Each structure stands twice: as structure tokens, then as C-alpha cells.
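[1] Okay, here's the prediction I keep looking at, along with the sequence it came from:
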Amino acid sequence: MSQGINPNEKKEQLRQKASQERINHQKIPTVIDAYRHYIEAKSELKPNTVAIYDRDMNLYLKDWHHLKITEITMQMVVGKHAEISQTNKSHANITLKLFSAIYNYHRKRLTNNNQPLITEFSPVQILYQNDLFNKLKPRKNYINSEQQADWVSAIVQTQWRGNEKANEYGYLNQDFLLTFVLTGLRRTEVEQLAWANIDLKYGTLKIINPKNGEDLLLPLGETLLHIFKQRNKYSNGSKYVFPATNNQNHIKDRRHVRHKITETTGIAFTFHDLRRTFTSIANRCGIGMYTIKALINHSYQDDSDITADYTQIDAKDLRDAMQKIENHILSDDMKNIIFNREYLTDKSTRMYR
């Protein structure tokens, strides 16, 4: 008091400060709430991406759900990354980068009286600063040139249940697998192919907003165009090129089809291996790198590559390239089998497995 200081005022200031800190703390979301707000805000995320995030949040970060995002420490981040890495190195990276994105989103968004509620940087920075993220080798598997003839032959000649029926399911498995290697599309893109995005008159298919956000218009080789015309002829009003058994949705998870061909040929492969097979064949056919990137919708605009700014890929170049790839992967014998398929309407026709 003798120094002009009112102890009651000081106590009130401390009380107000403590009260404000409690209010601020309450405004900071828990990990699970922060994640939900983040997903709601990021409407551009694709359903498959959200599904992966949901899985990782519930599988790997469930013990963090009830904690405030600011309660996650660098030590916890390092420990969690190491823990997940024991079972899945790729998802260890994905999960902690996801948490960092969630944290940074709320760090920029949350304020009180124009003052940020979160001032500390994401604790995941310790992984970046110390180069602790797992080093993952890119997968390089594909159907090599010595295997391709046997692989295609097995696909074209394998019989499945209802294989030759004159309906939307006729030759579905063969056509599904061939579409991968004749287009270089991703699994979900092939599964979700819709007739609305296929132009049978001009022989093109369109993929709307694929992984890089830019629509892809892809010309079709003559055999694939024939396949699609036949599928359309017997589509029975289906919205999708490859419909599910209810004819309302598209097919999903056809791993048993892959396994059948692997069992027949001894050639193990994934659906993404067929995308690499497509690009490998394109390279073997002498197709230019800019054209290959255009076919698989990869950006070739690189600041260090001035030539890319002047390179325009003509539609005819793309169509010629697609035909070269098709001619390389499909022999005349295989084409003849495809062009001369039988479609049976008799309900008593023997069903194949």
C-alpha cells in the first residue's frame, strides 16, 4: 500500500488471468473433436482419403482422442511414431502428418479477442527437424515384358460364373482387369467408371477430378472401345461400366479376381502394379515422357524444366500412343478372342466359377 500498489487489484488481475486461461483452455478442442472439425472444413478431401484418415485416427490415435491437442508433447509424438512404425511404417508417417495438419489448422483458426489461443508450433515438428519420418522405398512392381503374354492370355481365357451372359455382368472380370492395363487408371477410377463420362462416338473417357484435381480426358484404343461398346449394349440401364450385383452401385474390392489370375499364372500383382505396367509399356513403345505423363495425368510443369512450359500434347498424339500401348499388350490372337466373344441369353446355360 505504501508503494501505491493495491494488493486487491493485483489479486483481481491474477484471478481474471486464471479465469481467461480456463476459458481459453476450454475452447481448445480435443484431438477427436479437432479431427472432426478438420474433416468438415476440408470438403475437397476424397472419400477414400477420409476413410484412411478415419481408420488411422481410430486405430492408432484412439488413446489421444480425449486429450486437448495442445496436451500432445514432442515426446508423445516421437513415441507414437515409433509405436506405429513397428507394424506399419507408411501409416506411421501418414498418421503423424495428419495430426500436424489438424493442429496447424486449429492453430491458425482459434483466436480470442484477436489473439491466438495456440501459440506453440505443432509438436510433430520434432519429426521434421530430426528427419525421423520413415524412409519408404517407392514400389516398382509391374508385369514385365516376359510375363505379359501369359498374363493377358489367362485373363482373356479364364471363365468366371456368369461369364458369357448377355447382360451387364458378362465378361465383367476380364474387362475390369484389361481396363487397368489399357488405360493406366487407378483402382477407384476403374471401379467408378460411369457411362455418363464415356463417349462411345468419339472414343474417349473422362475422369472427373482425379488425384491431382485436374480432369482427365483419355482416348481409347480400338479394342477397349469395342469392349465398352459391348458392355454398353448389354448394360441393362446400369449407371456404371462395372456394376455391383444389385446393378445400382459399382463393384468394389475385386481382389479375388487378381488372386485367380495369380493362381493360374504364378504372376503376383496389385491393381496399382498395372498402372506401372501401362507406363512401362508406353516407355518401351518409345512414347515421349511428356505424353506418358499426360496419359496418366501427372503434372509435367516443373519450374526447372523450361521446355515443359512450351510443350503441348495434341489429342492425336494421345490417341496414337494409346493404340501403340494396346497393340503391344494385346496380340492379334487375344484381340480376335475379344472381338469374337459369344453372349448367351439361355438361362439354362452352364455357369462358370
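    Received, thanks. On a predicted model such as this, the values are computed, not experimentally measured, just so you know.
[2] For the rest of this, base every contact and every neighbour count on C-alpha atoms.
    OK.
[3] what's the neighbour count on the closest residue to Leu98 other than its chain neighbours?
    Using Cα to Cα, 6 or more residues apart in numbering and skipping residues adjacent in sequence, the residue nearest Leu98 is Tyr53, 7.6 Å away. Neighbour count of Tyr53, defined by other Cα atoms under 10 Å: 19.
[4] again with Gln13
    12.
[5] Now the host helix or strand of it: buried residues?
    Element membership for Gln13, per DSSP states H and E: helix 7-27. Within helix 7-27, the residues that qualify as buried are Asn24, counting by 16 or more other Cα atoms under 10 Å.
[6] C-terminal to that helix, what's the next element?
    Sequence order places helix 31-41 as the next helix or strand after helix 7-27, per DSSP H and E.
[7] which helices and strands does the helix or strand just after that next one pack with?
    Later in the chain than helix 31-41, the nearest helix or strand by DSSP H and E is helix 47-60. Contact partners of helix 47-60 among helices and strands, from 3 or more Cα pairs under 8 Å, 6 or more residues apart in numbering; DSSP states H and E: helix 89-109.
[8] Below is structure B, check it against A:
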Amino acid sequence: MRATITAKTLQSLQPKDKPYFIRSTNGFAVKINPKGSIKYIIETKLNCRTVRRTIGTYPAMPLKDAKEAGAKLLQEILIEPNQRKTSTSLRMLFDSYTSTLNLKETTLKDYQTVIPYYLSDWMNKKVTSISKSMVEKRFVTIRDKGWQGGIPTHSQANKVMRILSALMNYAMADDIIQQNPVDVLKQKRVDRSTIKRSSYLTAPEAREVTESLSDHPVELAIAMMLYTGLRKNEALSIRWENVTKDLITIKDTKNHREHLIPITERIQKILDRIPRSSSPFLFPSPVDKQKNIRDVRPTLKRIEKNTGINFKCHDLRRTFATRASEVGIDFLMIKRMLNHKVSDITAQYIQWNSKENLQKMKEALERVVY
């Protein structure tokens, strides 16, 4: 949508189910996200592709300042390609990558936390100056020694390099570099393997946990995870508007595919225990009712103290899948209940959200008992 962007325009903007843009002249625009945040952006065409960068956030940045910053940023984007190749820093590449791609809010926050911390001394370096030896040395440092006095962490070392590799592939597509320096880890067969968690609760343990749960919002969310297999963020961010008499609709999923969950008798009992409030969320933050709960650690510690059972929220997803298998639910239905993507071509033709298939899924959910 094109329109003149004024202070009055910004004040009248309302979020929708999906992100959308209001575009003005000279590449200036605003992006409105489903959760209500409004970003100033600048975008233009360069080498037959759209380049988009974030300027700031409304209302933290005044509109006048955003337009001035956007004009300067546009000039930087449009400098000669050869100059851009030699002048692009890792920070510039990172900003371009994160503002151009439609990353989920949690993914973007993760990127913005990891890269500026573990590669803090590289952010102002030219992308062309980042070598294979630098990459290998930093990976080993994070993995074996810890970064800036922190503890050694194999998983974070892998995460840093996975994101850095994506950035470098992006730079290759933009003809800034010819080779991805992160490929050295694969070429040298550097051990990047990590032991995947496989912990879950047995049926008696899950039963003991459910019997100990109070009406605390996080504890009700835990019950919801045990009987639906939802990821932590999916369960905690359920909105009342997405709960009907028969279905819970999860819109913000990991694979970006809407997930419909039929409401069984046990799920309904959990919903009945959740008080309705002015918050749009089933599990609102005690600090800000317009946001959902994020930190579940105090509740998990309390449950462990009461039951002696230690677990993380993702263990509940493995618990749900394991129990579904134990009671005889077929593999394809378990994948459907977990909202996992299916690679089989025939399975992709199946319309899982048909009335009859949702009824089959409800019957399967009713069989998952502890």
C-alpha cells in the first residue's frame, strides 16, 4: 500500500495477522508486525533485487529523524557496487540480512543477541577481510575455551557459525565475496556434532507432574503442552481470539504453517481453569498484560522441588510424542500432531485440516493419557 506517511498515519496503524507495509516516496516505508511493533525501513532495487534495511522503531524514533536517517542510508546503499564490496562491514551485512529477510521475532532476537556478542570484534571489519583461519580459530575458542571469560559451549559455537554461514552466503549472492569462509569447518571436518537431548517424562512421571499442577498460568501452560505437544513459545503465546468452541489455532509456528488443534475433553478442562482477563493471551505476563509469559524457570524449579522431577519444556514435547507412540498412534499422525513437515510427496497431498482428518486427530489426541 502506498500513502503519505505522517504522524497521524502512524497513530492510526493497527496490526494484522501478517506483517504489512505502508510505502511512501524515495524508498521510505513502515512495516507493521502482527504483535504491533512499527519499524521504519528504507528499500530500493539494486542489481535487480530488493534491498531493505531497518532505520528504527516508532515511536522511539521521531518520524522526522527517521526520514533523515533513511535518506542517508539510501545513499549508502546506492554507492558504486565495487566500492560497496570493499566497504561492506559485517555490521552492515548483518543489518541488511536481518532487515531484508522476514525473520520471526524470536529468530531475529536470537541473531541480535548471538552475533554482536560472539563476533563483537568483527562487526566493524570488512566482510572481505574475514578469513577461513579467523573462522576456525573463533569456533574453537568458543567451543573449547569460552568467549570473553564465559564457559566453553559447543552448542553456541555451532549456532554462531550457522548464522555466520548464512550471512556469508548472503554476501556471496550480493557478489561481495566469492567463497564462504565458514566452509572451512566442513572442509577440515571439524567436529561440530552435539549430543541432542533425548530426555522425556515416563507416563507415571507425567501423571505425577499433572497431578501437582495448580492454576498458576505457567503450570496450566505445562498441562497444555503435555496434552497437545506444543512447543513452549507456541503454547505461551496462544491468544483468546484463536480459541473457538472446537479448535485452537496456532498461527506463529516454527515452520510458518498454521496448526489446528481439536479441543478434547482434557484440553477443555485446562481451558476452563484459565481465567478470562483483559489480556489477549491465555497466559499473560504478570508485568504487562498485553504480552505473554516468557520466563518459566521459577515455575519449573518449584515443580521440581514439589515432585523431585526435573524437566525442561521441550522434554514435554518428547513426552507427548513418546506417549502417543506407546498408545499405538501411527507415525504419520504423530508428525501431524507435532506439526512437523512431511517430506513424502503423497503425504503432502493430504489436506490435514479437512473436517474428517481433524476428527481423526481429535480421536488420536484423546488417546494420549498418562
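    Nice, I can see it. On a predicted model such as this, the values are computed, not experimentally measured, just so you know.
[9] Mind checking the TM-score on these two?
    Overlay of the two chains. TM-score (TM-score structural alignment, normalised by the length of the first structure): 0.74; 280 aligned residues with a Cα RMSD of 2.2 Å.
[10] State the distance from the residue nearest to Leu98 of the first structure to Asp333 of the first structure.
    Distance, Tyr53 of the first structure to Asp333 of the first structure, using Cα to Cα, to the nearest Å: 45 Å.
[11] Assign Thr57 of the second structure to helix, strand or coil.
    strand (DSSP: H, G, I helix; E, B strand; the rest coil).
[12] Any idea how many residues pack against it?
    17.
[13] Ok, Leu332 of the second structure next?
    Neighbour number of Leu332 of the second structure under other Cα under 10 Å is 12.
[14] what does Ser131 of the second structure give?
    Ser131 of the second structure: 14 neighbours (other Cα under 10 Å).
[15] That one reaches Val184, doesn't it?
    No: counting by Cα atoms under 8 Å, Ser131 of the second structure stays clear of Val184, with 9.4 Å between them.
[16] Now do the SS call for Lys362 of the second structure.
    helix.
[17] how close does the aligned partner of it in the first structure sit to Phe339 of the first structure?
    Alignment note: Lys362 of the second structure maps to Arg319 in the first structure; criterion TM-score structural alignment. Going from Arg319 of the first structure to Phe339 of the first structure by Cα to Cα gives 20 Å.
[18] Can you pick out the residue with more neighbours from these two?
    Arg319 (19 against 13).
[19] List the residues that contact that one.
    Arg319 of the first structure makes contacts with Pro219, Leu220, Gly221, as judged by Cα atoms under 8 Å, 6 or more residues apart in numbering.
[20] Over to Asp246 of the second structure?
    Asp246 of the second structure makes contacts with Pro262, Ile263, as judged by Cα under 8 Å, 6+ apart.
[21] how about 10 Å then?
    Asp246 of the second structure makes contact with Leu260, Ile261, Pro262, Ile263, Thr264, Gln268, Lys362 under the criterion Cα atoms under 10 Å, 6 or more residues apart in numbering.
[22] Please apply the same query to Asp315 of the second structure.
    Arg197, Ser198, Ser199, Tyr200, Leu201, Met225, Leu226, Gly229, Arg231, Ala321.
[23] Just the buried ones out of those, please.
    Tyr200, Leu201, Met225, Leu226, Gly229, Arg231, Ala321.
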